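Sequence first, then the predicted structure, then my questions.
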Amino acid sequence: MPTEIYIAMGLMFAGFIGVLAFAFRSDMSVSYGVIFAFLTAYFLVPALFSRVGRSLSRTKALDWPVFREKGIATATGHSTSVEATILILLLPFLILCFAISVTIIAAVV
């Protein structure tokens, strides 16, 4: 996947943690710090592997213009770049919306 999608997904997950940490800052601040550390490792380790793999492999990572033009082949068939982007970012977006809704409910109740 292009780096931009990877970054967007990471920002949505970090936003999820940030919204909940801001809403419940007095109750579980240490827990959110641990979750953020695991999230950072979840995104940092594959990024480091791809940089190491770049020097060992002849194949180039998929960049944005090629992704926009050709799309990507998935297990269920070919997907355009828009379809693939929506499929990848849908779950992180819904998780972020969940955090926002929990924060609103906690503020109202």
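Received it, and whenever you're ready, just let me know what you need.

all contacts plus neighbour counts: C-alpha atoms, from now on.
Noted.

tally of neighbours for Ala8?
15 (other CA atoms under 10 Å).

Report the contact partners of the nearest residue to Leu96 once chain neighbours are set aside.
Nearest non-adjacent residue to Leu96, counting by CA to CA, 6 or more residues apart in numbering: Phe16, 4.7 Å away. Applying CA atoms under 8 Å, 6 or more residues apart in numbering, we find Phe16 in contact with 95-96, 99-100.

hold the first one in mind and look at this next one:
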Amino acid sequence: MTEPNDKLDTLDDAQAAAAFRRLVRHLRNRHDAQNIDLMGLAGFCRNCLADWIRDAGYEGDKAAARELIHGMPAGEWKDKFQAEATPEQMARMEESLKLNGGTH
């Protein structure tokens, strides 16, 4: 969601791209930061980032976008690093998503 006159829009695309790549690489190294916890706290996760790059024009399909973000096929990442979500995590995620204003 873009606010009118948002100074973020003045950020050079190269700088924004570098920051985005740094965020993705950071998440690739922080497997302890589970997607469900990211969703519960911030209302987005690695899979959302994959969706967002597709929304921005990335021509790959959903699987390719997720592989790009995860650094490996999403199924492999899930098998290696994703823990089963607890009911508490699911509830926290649901509450967090309500704060997204209908978008994520």
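Right, received. Where do you want to start? This one's a predicted model, so the numbers in the text were calculated from it and none came from an experiment.

where does the TM-score land?
Overlay of the two chains. TM-score (TM-score structural alignment, normalised by the length of structure 2): 0.28; 54 aligned residues with a CA RMSD of 4.4 Å.

before we move on, the earlier item: which of the helices or strands spans the residue nearest to Leu96 of structure 1?
helix 3-23 (DSSP states H and E).

next structured bit after that helix?
Past helix 3-23 of structure 1, the next helix or strand by DSSP H and E is helix 29-56.

tilt between that next one and helix 3-23?
170 degrees (axes from the mean of the first three to the mean of the last three CA atoms, to 10 degrees).

how close does the residue most central in space within structure 1 sit to Ile104 of structure 1?
Against the mean C-alpha coordinate of structure 1, by CA atoms, centre = their mean, the closest residue is Met9 at 2.0 Å. Met9 of structure 1 sits 23 Å away from Ile104 of structure 1, going by CA to CA, to the nearest Å.

Tell me the spacing between Arg66 of structure 2 and Ala91 of structure 2.
Going from Arg66 of structure 2 to Ala91 of structure 2 by CA to CA gives 24 Å.

Ok, Ala18 of structure 2 next?
Distance of Ala18 of structure 2 to Ala91 of structure 2, computed by CA to CA: 34 Å.

circling back to that earlier point, which one's more surrounded, Arg66 and Ala91 of structure 2?
A side-by-side neighbour count of Arg66 of structure 2 and Ala91, using other CA under 10 Å, places Arg66 first with 24 against 12.
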